[in-house]
Every structure is written in C-alpha cells, then in structure tokens.
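Peer 1: here is my input, please return the structure:
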Amino acid sequence: MEGTLMDDIQTLLDREQIRDCIARLARGEDRRDAELIKCCYWQEAKLDFGIFTGSFAEYLAWVVPGSPAVPLTLHTLGQSLIELHADSAAVETHVTSYHRIDMGEQHRDVVIGGRYLDRLEQRGAEWRIVQRTMIYDWVSDYGQSADWSKGLMGTPFKTKHSVGAARGDFSETFFKQLNTG
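Peer 2: Down below sits the predicted model:
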C-alpha cells in the first residue's frame, strides 16, 4: 500500500482546488470582476446557460459588466459532487442565485435554484473549468425588494458598509486590508 496516503492527500488537495475555483468564480460573477472570472476558465471553455450559449470570450463580454437591469446578484453554492479522472473532473454543484431586477419604478427579488455541471481540467498544478452547463430546477419571484434606506426591519443601519453592492462595497475593503496588513 505504498503511496496510498500520498494519493489520498493529492485527491483531497485536488478536490479543494476544484471547490475553490467554483467559489472564486461565483464571487467574480457577483462582483463582475473579469480578472477573477478569467482565473477560473480555460480560454477555450464553452458555456451553456440556456439563455446564453457560447465561448468563454463571448461569456465574459456578456457577464461583465452584466445587465444594467440586474444591479445585484448573489450566488450561494451548495454541495459539489466531484468525480476525479486523472487530470479531469466532472462536477455537479448546487447553486441558489439571488437577482435584484430593476423594473424601472421598483426593484424585484428573484431567486433561482439549480445546478452547475462543470468539466474541469488540471494543467500543471491548476484546475479550471473547460465546460459549464446550467440546469434550472426552480425559480421564485419574491416581489418588491427591500428599501435598504430604511434599515433592517425598521431599525436604521449605524454604518454605511452594511448594505452590499456588486462593486465597491465593504467586502472589497475587507480583503484589501487583509492583503496589505
């Protein structure tokens, strides 16, 4: 059984790198951060979201800067089933995605549940997505969005950084503080 422990450790590392890639991508999409998104896909990647199908370059142009009618998204990832095959992996990840939709006079909150079906390849020591397909399982329209200028449940916010945004909110400052400290 020589090498079994090292094989198991490498498998754990590969799985964690795959999960990290998928999590970084969700953050990149929510932030409309082209550089972060680029680090998660190989250039020849193909994508199929049902409402968008195309190359990685076409996808990047579509998702960044994103639709002005969707000023805010939040992708929350669930479990990932990862099947490793040498230098490739098949991965299914559950996702719940929140979308604030600008309807003109008001914003609406829409939540979609589904699964990402990803094929990743490892090149060198790096895992990235080479193919992504989105499967939609459910959608809920929660109606008019909260008016954050009034605080939370009638209590005003005491800080300016309490409400998130696609770009320029406190999470960017938070990570910069950690990286420069």
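Peer 1: for the rest of this, base every contact and every neighbour count on C-alpha atoms.
Peer 2: Fine.
Peer 1: which residue lies nearest the spatial centre of the protein?
Peer 2: By CA atoms, centre = their mean, the chain has its centre lying nearest to Ala26, at 1.1 Å.
Peer 1: and the nearest residue to that residue once chain neighbours are set aside, how many neighbours?
Peer 2: Of all residues not flanking Ala26 in the chain, His75 sits nearest, at 5.8 Å (CA to CA, 6 or more residues apart in numbering). The tally of other residues near His75 (other CA atoms under 10 Å) stands at 19.
Peer 1: surely the residue nearest to the centre of the chain meets Val63?
Peer 2: No. Between Ala26 and Val63 there is no contact under CA atoms under 8 Å: 11.6 Å.
Peer 1: so where do the helices sit in the chain?
Peer 2: Taking DSSP state H, the helices of the chain run over residues 4-31, 34-38, 56-63, 170-180.
Peer 1: what's the second one packed up against?
Peer 2: With contacts defined as 3 or more CA pairs under 8 Å, 6 or more residues apart in numbering; DSSP states H and E, helix 34-38 has these neighbours: helix 4-31.
Peer 1: to compare against the first, here's another:
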Amino acid sequence: MSQKNEAELLQELEDKQALRELVTRYARAVDRADRELLAGVFAEGAQVENGAFAGPANEFVAACLNRPELERSFHSVSNEFFAVDGDGARGEVYVIAVATWNKGGEKTDTLVGGRYVDKYRKEGGQWKIARRTFVHEWNMSFPTTAVWDEGLFGMIKLRGQRSKDDPMYKILGGRA
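Peer 2: Sure thing, here's the model as predicted:
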C-alpha cells in the first residue's frame, strides 16, 4: 500500500468534501424546486437514470421540477462513499425522501429509501455529477396525517417552500 504525501492527502480530503457539498446541493435544489441550482450540479452531457426517467440531465431537471402535484419534499442524504481518481470520481450516497403529493385533492405521503450511484467529474475546477443512477431499496405510501394549523404545529409559522420563498434564501441572502 502506497503512502500519500500531505499534498495528495489534502487534495483528496478537499475533493471528498466538495463531493459531499455537491450531493447536498442536489437535495436542496430538488426540495426547493430551484431550477438554476439543480441544473448547476450536473456536468455537461450528464445522464440520469431515476425510475421512469432515463436520459439527459437537462431533461431530468425539467421533468423533476414540473410536478405541480408535489406539495413538499425532503431529501436526506447520508452514508456517503467517494473514490476519487484525479478529475473523476465514483460514489454511493444513501437517500431517504419524504414527499406529500396532492392528486385531485387527495393527499398522500410517501417515504422512499435508496441510493444514488454516481460518477462525477471536475469541470472548471468544480465537481459535477456526470451520471446519476437511483437504486430503489424501499418505499411506503399512506394518506397524509399532517396537521398544520393545530397545537404546537399551528404555532410554527416558518415553513419550507418549494420555491425561492423558502426561508433559506432570505437567511443566506439568495446564495444557495
């Protein structure tokens, strides 16, 4: 096993941190329905395979954000593994997504668990997703039981938005 010098080790750590921030930015972009942020995580010519969708990332971005029946979503990423090789990398990231869908006035909550199996590449010094494949592990669906206007939850007025009206944009000054 070869020993890495300090510069190589530091570069590897910087790259892995940048990849962590990239996958977190993807989750934020989807949950906030931020087209510019979502488009910015993908490399030129990137491909996505995600359920019924398989094709170019730019088409995925449009399809992903054109979902008026999706009231809210919350993606949590964890168990990140990255293998960096120069300006390319491979990774596996676990994801749990919670969403509320409103189809004809009937609301359903879904929980989906799976993994993103990715290929990444550096473009202009920035890590981007070159290929993203979603591997489905489990899911649950049930009629929504959310209570928004009663008790403790009724007192909480600051709520997430699937738009740039989300508090994050105000708090971070528009910098996502």
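Peer 1: could you get me the TM-score between them?
Peer 2: Here the superposed chains carry a TM-score of 0.89, computed using TM-score structural alignment, normalised by the length of the second structure; 173 aligned residues with a CA RMSD of 2.0 Å.
Peer 1: so which of the helices of the first structure gets nearest Ile82 of the first structure?
Peer 2: helix 4-31 (7.1 Å; CA to CA).
Peer 1: residue range for the closest one in the second structure?
Peer 2: Mapping helix 4-31 of the first structure onto the second structure (TM-score structural alignment) gives residues 5-32.
Peer 1: next, the contact list for the residue nearest to the centre of the first structure, please.
Peer 2: By CA atoms under 8 Å, 6 or more residues apart in numbering, the contact set of Ala26 of the first structure is Leu74, His75, Thr76.
Peer 1: what about the residue nearest to Ala26 of the first structure, distance to Ala23 of the first structure?
Peer 2: Per CA to CA, to the nearest Å, His75 of the first structure is found 9 Å from Ala23 of the first structure.
Peer 1: same question, Gly50 of the first structure
Peer 2: Distance from Gly50 of the first structure to Ala23 of the first structure, by CA to CA: 21 Å.
Peer 1: more crowded one of those two?
Peer 2: Ranked by neighbour count (other CA under 10 Å), Gly50 of the first structure and Ala23 place Ala23 first, with 16 against 10.
Peer 1: so what does Val41 of the second structure match up with in the first structure?
Peer 2: By TM-score structural alignment, Val41 of the second structure lines up with Cys40.
Peer 1: wait, isn't its match in contact with Arg19?
Peer 2: No. Counting by CA under 8 Å, Cys40 of the first structure does not reach Arg19; the two are 10.9 Å apart.
Peer 1: between these two, which is the more surrounded one?
Peer 2: For Cys40 of the first structure versus Arg19, neighbours defined as other CA under 10 Å are more numerous around Cys40 (23 against 20).
Peer 1: gap between that one and Lys46 of the first structure?
Peer 2: For Cys40 of the first structure, the distance to Lys46 of the first structure - CA to CA - is 13 Å.
Peer 1: likewise for Thr133 of the first structure?
Peer 2: From Thr133 of the first structure to Lys46 of the first structure the distance is 9 Å (CA to CA).
Peer 1: any shared contact partners between these two?
Peer 2: Common contacts of Thr133 of the first structure and Lys46 (CA under 8 Å, 6+ apart): none found.
Peer 1: let me see the ranges of the strands in the second structure.
Peer 2: Secondary structure of the second structure (DSSP state E): strands at 42-50, 53-56, 70-85, 88-103, 106-123, 126-143.
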